[in-house]
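Visitor: only geometry, no sequence info:
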């Protein structure tokens, strides 16, 4: 069978992760080109024996017999690059979000549909083994109908303020994963959003027009609920937990640790802190999401995360921002309208 020819746009942290995983885990494809403007990109390409390195996206699309483009460049390039790739007839994997504007996202999705190509969004947490198990328990009716979902997502430290200024804010940069997770785990449509936010980590984040601590309540179309708590800084590490309570029982996914040992002495009990950040905590999920993307391309089946999933997560994020600013519950229809 002919190998899929893949190109990667962007060799930042996540681009390097996808490059490593594609080169080491998928013999059915070949990474033929990468694109980045950083000087170190030459060494990265050489390390993985990628023959073509370019600094312009149009040059990347011009690579002979290219099948797939993986977009890992900055957020403000995602929409333009996805449109260009779709019009060039390339299947696309794009990191979230497609854009920070719903109108722009819809424009991109329209072009993708018209072009007849496949598009998958990079909501990697759906593919984490722990969270996938919870989803399977929900699907198998092991806990009954979900009534309450609790999601805790706290980073070990905030990103630079320069990044926060262009990220779209915490809800569209960080919590967007949790909005997608709430939809994925429940299998339900979000109807209403209420959020409270504060600046409790770094005043400079507030000066940049953002928050760093929040609690969000989502109400689904059947009246069940999800509660999400976020903070940009947890001194003990990357805190990623999930609980689903239903009329037949409850299921939990806890943090991952380097080891699960516990030391008991007369002074007390101790053990490892959670895995430090997303590259460590979600390492397996990045491999699995790419596997399912490639499987869908080869089989012609539906993408496990499509453009509409991305659009709805952004809409929930915009509703949360509106809720914080206006101090009220916001119906998702207000945003989607």
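Guide: Thanks, I have it. Predicted model, so just to flag it, every value in this text is computed and none were measured.

Visitor: contacts, neighbours, all on C-alpha from now
Guide: OK.

Visitor: list the buried residues in stretch 118-131.
Guide: Neighbour counts over stretch 118-131 (16 or more other CA atoms under 10 Å) mark 118-128, 130-131 as buried.

Visitor: for stretch 209-221, same thing?
Guide: Residues of stretch 209-221 classed as buried: 210-220 (neighbour count, 16+ other CA under 10 Å).

Visitor: distance to residue 264 and secondary structure added to the buried residues of stretch 118-131, as TSV?
Guide: Output for these, formatted as TSV (distance: CA to CA, whole Å; DSSP: H, G, I helix; E, B strand; the rest coil):
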residue	distance to residue 264	secondary structure
118	53	coil
119	50	strand
120	47	strand
121	44	strand
122	41	strand
123	39	coil
124	36	helix
125	33	helix
126	35	helix
127	35	helix
128	31	coil
130	27	helix
131	30	helix
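
Visitor: this is the other structure I want to compare:
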């Protein structure tokens, strides 16, 4: 039985707590949070102890930590946890700073401890089936990938101000999906964005509507579209055109009932938000982490892959600001 500690008892920490406690191979023994009441409430619900991060990392009986704290703490906690001999699953992104993430990559790899980055969308059954079909050669060579990711409404402005921007906070999931499907990071990134949903987002220095083109050296292209506002629900789609066909993963709907009459046709809207859409993906993600630890296999989403997604976000941010495409260079990926 793997003994696990959870660092961060906020919304996403609560989601992870459910996955940890539901798994036969793991037991959540301790919770830490900067807000003591949040830690006490969650720990009470699951029968865990409230402990400080220092105490958790000093406890040799704790095998792994799940980091679900604010992004600005991720790099420090990854470094401290791996130095303490813990396996780590850390929520995305690795850091808001690519340079800081690269330093963490070097430190963590030197420790030899396993680190997984929490890009849960890879574990969504629909997206995983698309990836498996592509890898099996069912549509030939991939040529044009299209990823749509629209949120139903923007987060609070206070969150926007500390999020690192749409490319690092929201689109980073899509950068990871693109790199995952196409087997590695692109060569160049071109991005544009604007604040159309809320002018306060623009005042805060961010965008809420964006489009990005990723280009690989062999000609493959990925187009990513993001918006902070889709009033009809949580819009999450992937379409992949290959030399011999097309693969697509569509939205999860509120129900599967479709009405067709003489006056027209109608169907249900997409589910409203990410917890409805991706709860199963979080469960599968945790199982994949535990399976890798128990078997000694490589982590299914490595820290180096987390850095690659952040490198794409960094390039997109630079491109949107300059109007020029930005190359993904080896040093941005941690190459020696």
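Guide: Happy to help now that I have it. Because the structure is predicted, anything quoted here is derived from the model rather than measured.

Visitor: tell me the SS of residue 73 of the first structure?
Guide: Here residue 73 of the first structure is recorded as coil under DSSP: H, G, I helix; E, B strand; the rest coil.

Visitor: and it, what does it touch?
Guide: Residue 73 of the first structure makes contacts with 9-12, 15, as judged by CA atoms under 8 Å, 6 or more residues apart in numbering.

Visitor: run the last query once more with 6 Å
Guide: Shown in contact with residue 73 of the first structure (CA atoms under 6 Å, 6 or more residues apart in numbering): 9-10.

Visitor: next: residue 6 of the second structure.
Guide: The contact partners of residue 6 of the second structure, by CA under 6 Å, 6+ apart, come to 31, 65-66.

Visitor: please report how far the aligned partner of it in the first structure lies from residue 46 of the first structure.
Guide: Per TM-score structural alignment, the equivalent position to residue 6 of the second structure in the first structure is residue 8. Separation of residue 8 of the first structure from residue 46 of the first structure (CA to CA, to the nearest Å) stands at 14 Å.

Visitor: for stretch 317-327 of the first structure, give me every contacting residue.
Guide: Stretch 317-327 of the first structure is contacted from outside by 171-172, 194-196, 329-330, using CA under 6 Å, 6+ apart.

Visitor: can you map out the helices along the stretch 101-250 of the second structure?
Guide: For the stretch 101-250 of the second structure, the helices defined by DSSP state H, counting those that start in this stretch cover 125-135, 157-162, 166-169, 172-182, 199-203.

Visitor: for residue 177 of the second structure, see how far away the counterpart of residue 149 of the first structure in the second structure is.
Guide: Using TM-score structural alignment, the partner of residue 149 of the first structure in the second structure is residue 145. Separation of residue 145 of the second structure from residue 177 of the second structure (CA to CA) stands at 10 Å.

Visitor: hmm, back to that, can you select the buried ones among the contacts of stretch 317-327 of the first structure for me in ChimeraX?
Guide: The buried subset of the contacts of stretch 317-327 of the first structure, as determined by 16+ other CA under 10 Å, is captured in ChimeraX by this line:
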select :171,172,194,195,196,329,330
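
Visitor: what's the closest of the contacts of stretch 317-327 of the first structure to residue 257 of the first structure?
Guide: residue 171 (26.3 Å; CA to CA).
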